[in-house]
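Engineer: Sequence and predicted structure, then a few things I'm wondering about:
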Amino acid sequence: MNRNKIACNCKNISYGKIEDAIFNGATTYEEVQEQLKFGTGCGGCREFIRYLIDDILEERGMKQK
């Protein structure tokens, strides 16, 4: 995964920032969103980021709560 790739253009949120939020204890879309505030501009990234979070958690042997 390219940690520098942007997942949310409006808030300039990279894949790496999402991964870091999960590494720091966030285990749900809502927890990651609360920390990073993505999806509050145009909202176009929400569904994609939901899948991205699922993929990152799955790689770590976890599931969203």
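Structural biologist: Nice, I can see it. Numbering: from 1, shown residues only.

Engineer: For the rest of this, base every contact and every neighbour count on C-alpha atoms.
Structural biologist: OK.

Engineer: which non-adjacent residue is nearest the residue nearest to the spatial centre of the chain?
Structural biologist: Among the residues of the chain, Ile18 comes closest to the average C-alpha position under Cα atoms, centre = their mean, at 3.8 Å. Spatial nearest neighbour of Ile18, chain neighbours left out: Val32 (6.9 Å); criterion: Cα to Cα, 6 or more residues apart in numbering.

Engineer: let's bring in a second model and compare:
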Amino acid sequence: MEDRIVCHCMEVSYETIKKAIEDGAKTVDDIKEMTEASTGCGGCEDEIQEILDELLK
């Protein structure tokens, strides 16, 4: 489900996070800066790290 919402506070999808990684994001902080994901409650930070680990392996 690549169209799923990962960050509900900022309505950031998996696809948006994947695109940020393709554009050079390598850390959760990079993802935060590029997409605003995890800048609300921060509850999705672990899931963002899992996506980073999966796509950057």
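Structural biologist: That came in fine, so what should we check first? All figures in this text were calculated on a predicted structure; none of them were measured in a lab.

Engineer: Kindly provide the TM-score of these chains.
Structural biologist: The TM-score (TM-score structural alignment, normalised by the length of the second structure) is 0.85; 57 aligned residues with a Cα RMSD of 1.1 Å.

Engineer: Looks like the residue nearest to Ile18 of the first structure contacts Asn24 (just checking).
Structural biologist: No. With contact defined as Cα atoms under 8 Å, Val32 of the first structure does not reach Asn24; the gap is 9.8 Å.

Engineer: The longest helix seen in the second structure vs the first structure, average offset?
Structural biologist: When the second structure is parsed with DSSP state H, its longest helix is helix 45-56. For helix 45-56 of the second structure, the mean deviation from the first structure after alignment is 1.2 Å (mean Cα distance after the TM-score superposition for the first structure).

Engineer: So what touches that helix?
Structural biologist: Outside of helix 45-56 of the second structure, the residues within contact range by Cα atoms under 8 Å, 6 or more residues apart in numbering are Val6, Ile17, Lys18, Ile21, Lys26, Thr27, Val28, Ile31, Ser38.
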